[in-house]
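Asks: Need the 3D shape of this:
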Amino acid sequence: MAERNSGGRSRSRSGRKYGQKASQKVERAMHEMKRGQLKSGRSGKTVKNRKQAIAIGLSEARRAGGKVPRRGSSGSRSRRKK
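Replies: As a prediction, this is how the structure comes out:
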């Protein structure tokens, strides 16, 4: 029998969205955060937020050349005038 599409959104065939390097970097960043050793950018403050730790891990994976999607423009939506 032929395979049918369920009618929903079609999935891309490119495979995984994030590469193995990304998961390794995020895992390392989370581990450091839990031990209180993960520091934020220029200020050097200790990271306590889970989302921030993930963002740091993904940023490091991008720099290392891992397969990670581009950063979203999160600030542009909130600054838009109504």
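Asks: Going by C-alpha atoms from here, please, whenever you check contacts or count neighbours.
Replies: OK.
Asks: remind me, longest helix of this protein?
Replies: Assignment by DSSP state H gives helix 20-35 as the longest helix of the chain.
Asks: which of the residues in it are buried?
Replies: Neighbour-count burial for helix 20-35, counted by 16 or more other C-alpha atoms under 10 Å, picks out 21-23, 25-27, 29-30, 33.
Asks: now for it, which elements pack on it?
Replies: Counting contacts by 3 or more C-alpha pairs under 8 Å, 6 or more residues apart in numbering; DSSP states H and E, helix 20-35 is packed against helix 50-63.
Asks: quick one more, to check against the first:
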Amino acid sequence: MTVALMWEARAVPGRGGDLLDWARSQDVPGTPLRRETFRAPGDRVLIITWWDAPYDAQLPELPEPPGELITRPVHRWRFESVASG
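Replies: Below you'll find the predicted structure:
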């Protein structure tokens, strides 16, 4: 099974680049199948990691960024891959 972990943070206005740099510098323990990093208007950063693991497996997560970079706690979601139909 493939599990995707999504990590999304919103930077303090004008600090989106700093948050993006911080997020890119964070290593995820273990070896995900894939890792992608995105940015969006509103100084938001999104990272998705894909893992070959059961849905409820203990998987490494990215940490919370330093408080001075973000406007709210990080949002985290977990998804499992399903066959396209």
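Asks: Overlay them and tell me the TM-score.
Replies: Aligned and superposed, the two chains score 0.30 in TM-score terms (TM-score structural alignment, normalised by the length of the first structure); 42 aligned residues with a C-alpha RMSD of 3.3 Å.
Asks: Give me the angle between the longest helix of the first structure and helix 50-63.
Replies: Our comparison of helix 20-35 of the first structure with helix 50-63, counting by axes from the mean of the first three to the mean of the last three C-alpha atoms, to 10 degrees, yields an angle of 140 degrees.
Asks: Can you report how many residues lie near residue 25 of the second structure?
Replies: By other C-alpha atoms under 10 Å, 9 other residues sit near residue 25 of the second structure.
Asks: need the contact list for it.
Replies: By C-alpha atoms under 8 Å, 6 or more residues apart in numbering, no residues touch residue 25 of the second structure.
Asks: any idea how far it lies from residue 78 of the second structure?
Replies: Here residue 25 of the second structure is placed at a distance of 22 Å from residue 78 of the second structure (C-alpha to C-alpha, to the nearest Å).
Asks: What of residue 23 of the second structure?
Replies: On the measure of C-alpha to C-alpha, residue 23 of the second structure and residue 78 of the second structure end up 18 Å apart.
Asks: more neighbours, the two?
Replies: residue 23 (20 against 14).
Asks: which SS class is the more buried one?
Replies: At residue 23 of the second structure the chain is in helix, as set by DSSP: H, G, I helix; E, B strand; the rest coil.
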